[in-house]
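>>> model the structure of this input:
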Amino acid sequence: MAIQLRKNTVLSDDNKKTFKAIVVLNEMINGDHQFSSNAYGDDAVLQPLFTELIANGYIISSGSVYKVSSKGRGVFETFMKRYTEYLKVYDVFSFVDLESGEFAFSSYFDFDTDDDWFNFTDNERFDDLRIAVAMFKNVNPAEIVFMSFVNENRFDTSVSGWQNDLMGANAWAEIEEICNTAIKPDEVGKDAMVDMINQGSELMIKLMEEEQKQNNENNNGGGGTTTTTIVEEETIEYYQPYYDPYYISPIWLVPLFLW
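Have a look, this model is predicted:
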């Protein structure tokens, strides 16, 4: 049975801790900020999260600063694999005309600028089916919305006071609201969902093939085989199981953190 988020559903404390931890681990691994084990200033509000991360072995205290443990890096790598799949598998369902069956992404390479693309997709005829697809595949839709927030840089750690925003309630309330008001699989219908996912998966592969073609032309002047080509071909092969509308990669089936 697909996950059903209804109007009165709220994110669990573990969901929120997981999403907060991903933001903090990303800053520790990829950012410039060093978090002192003697938390002060804006970082002080993160201390309860650090306490739990240490207790569960995801970070360690090294001298006067926190460091990500190998266990924490493993969790973050798993999240990044999921995030990569989100960008490939789910984004294609962002703009779908349910009446005509048109996917906006089928025209993606027709536009020369981001502004042209945004103008095209900013049309009320397009619906966002990412939540419906996630629920159909038994993936937690809240994680899909969280990933869309990450992609939009909604958790901008370069902004003063980001720690308070992260530990506050607004972002999580917004994720709940998006999940609860999104189109659900039962509103589309099982047969229509299967058809839409089939179309979206075929389009995803075509987009990857076109991206590979353009990359090869840019890198090689249209000829030869490079390392980039090999990587792209392996990537396309990796996503081919998604031709099955019920397929979900095993990396989505385990919890990221065990709190």
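>>> going forward, measure contacts between C-alpha atoms and count neighbours the same way
Will do.
>>> show me what contacts Leu253?
By Cα atoms under 8 Å, 6 or more residues apart in numbering, Leu253 lies in contact with Val139.
>>> the helices in the stretch 101-250 of the chain, which residues?
Along the stretch 101-250 of the chain, the stretches classed as helices by DSSP state H, counting those that start in this stretch are 114-121, 130-136, 141-151, 162-167, 170-181, 185-188, 190-220, 227-239.
>>> most tightly packed of those helices?
helix 130-136 (a mean of 24; mean count of other Cα atoms under 10 Å).
>>> what packs against that helix?
helix 141-151, helix 185-188, helix 190-220 (3 or more Cα pairs under 8 Å, 6 or more residues apart in numbering; DSSP states H and E).
>>> to compare against the first, here's the next sequence to fold:
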Amino acid sequence: MSNTTRPPFSDDDKQEFGQLLLLDRLMQYENALADDREVADTCDELEEQEKVLKGKFFRSDEEDFELEQVQQDLVAARQAREETAQALKEAMPNHLSIALIEQDESELEPFLKHMEQRGVICVDEQNCFAPTEQGHKVYEQLVEQLDSYVTHFDVYAYVDLEEGGFADPETDLLEDNRWSDLRVAVAEHKGVDPYRVVFLAMLSAEAFFENPEWRFDLAVGSLFDELDATVQDQITVAELGYADDEGEVSGEDVIADIIEQGSALAKERFRARQDAEEQATLPDEQVLTTTYYW
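Purely as a prediction, here's the structure:
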């Protein structure tokens, strides 16, 4: 645990992160709705193709084959529609209505009002809050930050300071006490806001949404208590320094060496994901310095 006092968690950060969480949830509904509509359109198109082919009294062998393929595709599309419909149902609580906010969650109004004033959200025809075009752009930037965090910082979550190694999440026991979390120390050394790094880590793990009452926690100001405590408790760069038979080694030297090794490993892991997922380019680490307090 760190004994060094870090800069406090600013009100601006709390406002920004709170609004990004609300935007993320609104986009969860938007994406689920878009997916469901896309699959529904596919079902409609296939049903129309099936109707036309079935309506032919005389069909060629090619048309019989085409009908068989269309029917197979239609079965798959209908199964997919069941899945997207279920996903949309599960996302419905993220379709925030004005009535709900006014009656039960009025404490969220300052967040939503600020987002609306900045053109990030609007009120749709159902009297619910929905992301605007600007909101979609902000969300895309947030996704870029999440990708960058996973690529450049996740590797430092489990570092063996004794052996100078990094955990392999696929094979190592991550609960082992030998691991140290150096993400905050690395962020500070690189000049990246440590609160943003921990925010992205928790958002990536969906930690904020584990409690169904997370919006209430956001409204009363307690949602980010764990984030704040995590940043304050993490090991500092200075605490990484040590002395051996050859003299003292500064924390700056230690963290620089860790970052050199970690960066190489992060690129190696990215290339492995690139081969598996056909991801085109390495995410830009500089996007982590962007703020969205509009």
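>>> need the TM-score between these chains.
The TM-score (TM-score structural alignment, normalised by the length of structure 1) is 0.75; 217 aligned residues with a Cα RMSD of 2.3 Å.
>>> returning to that earlier point: mind putting the helices of the stretch 101-250 of structure 1 into TSV with distance to Tyr90 of structure 1?
As requested, those are arranged in TSV below (distance: least, Cα to Cα, whole Å):
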stretch	distance to Tyr90 of structure 1
helix 114-121	16
helix 130-136	6
helix 141-151	8
helix 162-167	25
helix 170-181	15
helix 185-188	15
helix 190-220	9
helix 227-239	12
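>>> and the ones you listed: which comes nearest Phe103 of structure 1?
Set against Phe103 of structure 1 and scored by Cα to Cα, the helices of the stretch 101-250 of structure 1 come closest in helix 190-220, at 7.7 Å.
>>> so which of the helices and strands packed on helix 130-136 of structure 1 gets nearest Glu237 of structure 1?
helix 190-220 (9.1 Å).
>>> Provide a list of residues in contact with the alignment partner in structure 2 of Tyr90 of structure 1.
Aligned by TM-score structural alignment, Tyr90 of structure 1 pairs with Phe153 of structure 2. Applying Cα under 8 Å, 6+ apart, we find Phe153 of structure 2 in contact with 183, 186, 197.
>>> pretty sure the first one contacts Phe199?
No: in this structure, Arg183 of structure 2 sits apart from Phe199 without contact. The criterion is Cα atoms under 8 Å, and the distance is 11.6 Å.
>>> map Leu33 of structure 2 across to structure 1 for me.
In structure 1, nothing lines up with Leu33 of structure 2, judged by TM-score structural alignment.
>>> oops, could you answer that again for Glu163 of structure 2 instead?
So, by TM-score structural alignment, Glu163 of structure 2 is matched to Ser100.
>>> number of nearby residues for that match?
9 (other Cα atoms under 10 Å).
>>> assign it to helix, strand or coil.
Counting by DSSP: H, G, I helix; E, B strand; the rest coil, the backbone at Ser100 of structure 1 sits in coil.
>>> about what we covered before: between the helices of the stretch 101-250 of structure 1, which gets nearest to Thr78 of structure 1?
Nearest of those to Thr78 of structure 1, taken as Cα to Cα: helix 141-151 at 13.2 Å.
>>> which residue numbers in structure 2 go with that closest one?
Using TM-score structural alignment, helix 141-151 of structure 1 pairs with 194-204 in structure 2.
>>> mean distance between that stretch and structure 1 after superposition?
Its matched residues in structure 1 lie on average 1.3 Å from stretch 194-204 of structure 2 after superposition (mean Cα distance after the TM-score superposition for structure 1).
>>> what does that stretch contact?
Contacts for stretch 194-204 of structure 2 (Cα under 8 Å, 6+ apart): 9, 13, 17, 145-146, 149-150, 153-154, 183-185, 187-188, 208, 227-228, 230-231, 288.
>>> could you dump the helices and strands packed on helix 130-136 of structure 1 into TSV with distance to Asn164 of structure 1 added?
Converted to TSV, these look like this (distance: least, Cα to Cα, whole Å):
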stretch	distance to Asn164 of structure 1
helix 141-151	17
helix 185-188	35
helix 190-220	38
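>>> how far does the match of helix 141-151 of structure 1 sit from the chain's center?
Distance of stretch 194-204 of structure 2 from its chain centroid, counting by Cα atoms, centre = their mean, to the nearest Å, is 9 Å.
>>> so which bit of structure 2 is stretch 192-210 of structure 1 matched to?
Counting by TM-score structural alignment, stretch 192-210 of structure 1 corresponds to residues 254-272.
>>> post-alignment, the matching stretch versus structure 1, mean distance?
Stretch 254-272 of structure 2 sits 1.3 Å off on average (mean Cα distance after the TM-score superposition for structure 1).
>>> show the contacting residues for Val231 of structure 1.
Counting by Cα under 8 Å, 6+ apart, Val231 of structure 1 has no contacts.
>>> one more pass at 10 Å, please.
212, 237 (Cα atoms under 10 Å, 6 or more residues apart in numbering).
>>> residue in structure 2 paired with Glu124 of structure 1?
That one, Glu124 of structure 1, aligns with Asn177 by TM-score structural alignment.
>>> so its match sits against Leu161, correct?
No: look at Asn177 of structure 2 against Leu161 with Cα atoms under 10 Å: they stay out of range, at 11.1 Å.
>>> ok, those two, which is more surrounded?
Between Asn177 of structure 2 and Leu161, counted using other Cα under 10 Å, the more crowded position is Leu161 (16 against 9).
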